[in-house]
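Q: got a predicted model here, sequence first, then my questions.
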Amino acid sequence: MIRELTEAGDVVSASGDDFMTVWAAQGMGPGVRVFTSGEAIAVVSPGLSRRDRMLVTGPLDDAVPLVRHALAESGPSFRPLGEESLVRGLAERVGGLRLAGVFDWMDTGGPPPVDPGKASWLAEEESPEVAALLADANPGSYAAPGVPGVRRWAGVRTDAGALASVGADAWTAPGAGFIAGVATAVRERGRGHAESVCRFLLGTLLAEHGRVALIVDSWNHTAIGVYERLGMRRRSVAAAHTT
């Protein structure tokens, strides 16, 4: 039987406090719906990281009818997201679904990394500089100034005062900090600026939420190396979309 959960506490309990599920539920923010059947859970979350997403967990046999129901209830714009093996199975067994991409979810529950103190929060009036750096160094970033869900930016400046690297506290939920939009100016790469920004973000968000995650392309070994040095663990996840 398919049930709908309406309280954040019920989502935490039903999922066993699964990090990805709690993050996707966004504290049961506007438009979020959560369905469960058997051991599977589907979190329908509009505008999460700039997409209408459906975080799915649980056994494939339970997840298949649940995803069909959630898509019928919420519409075809919602993209199933979850462990790679599960999403591949859904793409094979749910009509109209197609695998869209595979990438890495990385997370940590601490302890926080030592912050050398080079990074700090940026002021709102520095947003044009952030946007310019992203346009040059990471034009595909989902996080950008002014995007809904992007709360604040951290950055490091060079001795000359130029913005060298940035990262955002974006789509964070109660009990689930999230980092996005990490980018370093091309001329400043290889000098540890991104690691400094990420140390600052991790330390702050761990103190506020107890655990922190981000999503990174599987081919980006340089970034993955930075995140692993900061104590983050990785697992392969995938997304699908309707055709």
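A: Right, received. Where do you want to start?

Q: please count neighbours and contacts with C-alpha atoms only from this point.
A: Fine.

Q: all helices for the protein, in order.
A: According to DSSP state H, the chain carries its helices in the segments 8-15, 19-25, 60-74, 84-93, 127-137, 193-209, 221-229.

Q: nearest to residue 45, of those helices?
A: helix 19-25 (6.3 Å; Cα to Cα).

Q: from the contact counts, what lies against that closest one?
A: With contacts taken as 3 or more Cα pairs under 8 Å, 6 or more residues apart in numbering; DSSP states H and E, helix 19-25 sits against helix 8-15, strand 40-48, strand 51-57.

Q: mind listing what's buried along the second one?
A: Right, the one you point to is strand 40-48. The neighbour-count check on strand 40-48 (16 or more other Cα atoms under 10 Å) flags 40, 41, 42, 43, 44, 45, 46, 47, 48 as buried.

Q: of all the helices and strands packed on helix 19-25, which one is nearest residue 181?
A: Nearest of the helices and strands packed on helix 19-25 (Cα to Cα): strand 40-48, 14.1 Å.

Q: the inter-axis angle of the closest one versus helix 8-15?
A: 130 degrees (axes from the mean of the first three to the mean of the last three Cα atoms, to 10 degrees).

Q: what's strand 40-48 packed up against?
A: On the basis of 3+ Cα pairs under 8 Å, 6+ apart, strand 40-48 makes packing contacts with helix 19-25, strand 33-37, strand 51-57, helix 60-74.

Q: could you check the angle strand 33-37 makes with it?
A: Going by the same axes, to 10 degrees, strand 40-48 makes 160 degrees with strand 33-37.

Q: the inter-axis angle of strand 40-48 versus strand 51-57?
A: Angle between the axes of strand 40-48 and strand 51-57 is 160 degrees (criterion: the same axes, to 10 degrees).

Q: next, the angle helix 60-74 makes with strand 40-48.
A: 40 degrees.

Q: okay, now the closest residue to residue 107 other than its chain neighbours: neighbour count?
A: The spatially closest residue to residue 107, leaving aside those adjacent along the chain, is residue 213, at 4.0 Å (Cα to Cα, 6 or more residues apart in numbering). The tally of other residues near residue 213 (other Cα atoms under 10 Å) stands at 26.

Q: gap between residue 213 and residue 205?
A: 10 Å (Cα to Cα, to the nearest Å).

Q: and the comparison structure, right after this:
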Amino acid sequence: MTAVAKPTAAVAMALSGVSRDFHQGEEVVHALRSTDLEIRSGELTGILGPSGSGKSTLLTVMGGLRTPTTGTVEIGGNPFSALPERKRAQLRRRWLGFVLQSSGLVPFLTLADQFSLHDRVLRRPPAADRRDELLDTLGISKRIRAYPSQLSGGEKQRAAIAVAVYHDPKVILADEPTAALDSRRAHDVARLLAQQTHEQGKATVMVTHDERILEVCDRIMVMHDGVLREQRQPGRHRSPAALRP
């Protein structure tokens, strides 16, 4: 019997030859060096590295918040980084969901109002059923009238994930989403991101220095001095020294 090849998942985002330089006086800092990367639907990619290695710069370039010094970023096979800021922002709102270390929730809005804000920005009718399903799945439906200051650290991060995926983005970019959490909450948040990736077909990139959560990743990459390199299977690394290229 002839084996049936497993179909290759679609490329949701692609970086080709991407670099990003900064000027500090007369010195040029190479925060990101000639990076090629494909992010596929249904795959959670963990990017590990020490502070200052270029992880956050990579994520901001992927998210269209910074433009690359050289190279290109494409979303769904379409130009992204080369677009004017206004068009890049429009594409970003439709395609991308951000999960930040600080949750990114607006402090003076209730959790319910965080979703309403997204509806207004995207100029679409409210999707209360989807909102309620997300909050119920994440175990925080009873907190829908709470302000961010009234939520625990774990609740804030779960709320941030719910808000980030509410508009059904194709790509989730998570920047140190577990850094401020204890081990139990860190694993909870990481598993929630993995669930969204695998069950909903998102392409997820999780930038972290937290080795506790690598077990949920489909692949692990390591960044050091602006250079991104593929590593072996998740769970095989135990010390920061072993993770350096």
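A: Here it is on my side, so go on. Treat the numbers as computed from the prediction; the structure is a model and nothing was measured.

Q: any idea what the TM-score comes out to?
A: Overlay of the two chains. TM-score (TM-score structural alignment, normalised by the length of structure 1): 0.31; 120 aligned residues with a Cα RMSD of 5.5 Å.

Q: ok, back up a step: let's have the helices and strands packed on strand 40-48 of structure 1 in a markdown table, adding mean neighbour count.
A: What follows is these, written out as a markdown table (neighbours: other Cα atoms under 10 Å):
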| stretch | mean neighbour count |
| --- | --- |
| helix 19-25 | 24 |
| strand 33-37 | 22 |
| strand 51-57 | 24 |
| helix 60-74 | 18 |
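
Q: of all those, which lies closest to residue 242 of structure 1?
A: Across those, closest to residue 242 of structure 1 is helix 60-74 (Cα to Cα), at 9.4 Å.

Q: so is the residue lying closest to residue 230 of structure 2 once chain neighbours are set aside in a helix, a strand, or just coil?
A: Nearest non-adjacent residue to residue 230 of structure 2, counting by Cα to Cα, 6+ apart: residue 221, 4.5 Å away. For residue 221 of structure 2, the assignment made with DSSP: H, G, I helix; E, B strand; the rest coil gives strand.

Q: wait, what's in contact with residue 221 of structure 2?
A: 45, 46, 47, 48, 228, 229, 230, 231 (Cα atoms under 8 Å, 6 or more residues apart in numbering).

Q: wait, which of those is closest to residue 29 of structure 2?
A: residue 228 (16.1 Å).

Q: and that closest one, what helix or strand is that in?
A: Assigned by DSSP states H and E, residue 228 of structure 2 belongs to strand 227-230.

Q: list the buried residues in that strand.
A: So, applying 16+ other Cα under 10 Å, buried residues of strand 227-230 of structure 2: 227, 228, 229.

Q: would TSV of those residues with distance to residue 205 of structure 2 be doable?
A: Shown next, in TSV, are these (distance: Cα to Cα, whole Å):
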residue	distance to residue 205 of structure 2
227	16
228	13
229	14
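
Q: what is the nearest of these to residue 36 of structure 2?
A: Distances from residue 36 of structure 2 to the buried residues of strand 227-230 of structure 2, taken by Cα to Cα, are shortest for residue 228, at 8.4 Å.

Q: so how far is residue 117 of structure 2 from that closest one?
A: Relative to residue 117 of structure 2, and taking Cα to Cα, residue 228 of structure 2 is found at 36 Å.

Q: for structure 2, what spans make up the strands?
A: Secondary structure of structure 2 by DSSP state E: the strands cover 11-24, 27-40, 44-48, 70-75, 78-79, 96-100, 171-175, 203-208, 219-224, 227-230.

Q: mind listing what's buried in the first one?
A: Same thing as strand 11-24 of structure 2. Buried, per 16+ other Cα under 10 Å, within strand 11-24 of structure 2: 11, 12, 13, 14, 15, 17, 18, 19, 20, 21.

Q: from residue 71 of structure 2, how far off is the last one?
A: What it means is residue 21 of structure 2. For residue 21 of structure 2, the distance to residue 71 of structure 2 (Cα to Cα) stands at 12 Å.

Q: likewise the fourth one?
A: Distance, residue 14 of structure 2 to residue 71 of structure 2, by Cα to Cα: 11 Å.

Q: now residue 37 of structure 2, nearest residue through space, not along the chain?
A: What sits nearest to residue 37 of structure 2 in space, not counting adjacent residues and going by Cα to Cα, 6+ apart, is residue 15, at 5.0 Å.

Q: tell me what the longest helix seen in structure 2 is packed against?
A: For structure 2, the helix with the greatest residue count under DSSP H is helix 183-200. Judged by 3+ Cα pairs under 8 Å, 6+ apart, the packing partners of helix 183-200 of structure 2 are strand 44-48, helix 153-165, strand 203-208.

Q: make a markdown table from the ones you listed and add distance to residue 55 of structure 2 and mean neighbour count to it.
A: Shown next, in a markdown table, are those (distance: least, Cα to Cα, whole Å; neighbours: other Cα atoms under 10 Å):
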| stretch | distance to residue 55 of structure 2 | mean neighbour count |
| --- | --- | --- |
| strand 44-48 | 7 | 26 |
| helix 153-165 | 20 | 24 |
| strand 203-208 | 6 | 27 |
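
Q: my read is that residue 33 of structure 1 contacts residue 8, right?
A: No. The pair residue 33 of structure 1 / residue 8 is not scored as a contact, 10.4 Å apart, by Cα atoms under 8 Å.

Q: and the residue nearest to residue 71 of structure 2 when sequence neighbours are not counted, how far is that from residue 156 of structure 2?
A: Nearest non-adjacent residue to residue 71 of structure 2, counting by Cα to Cα, 6+ apart: residue 18, 4.1 Å away. In this view, residue 18 of structure 2 and residue 156 of structure 2 are 33 Å apart by Cα to Cα.

Q: equivalent analysis for residue 221 of structure 2, please.
A: Taken as Cα to Cα, the span from residue 221 of structure 2 to residue 156 of structure 2 is 27 Å.
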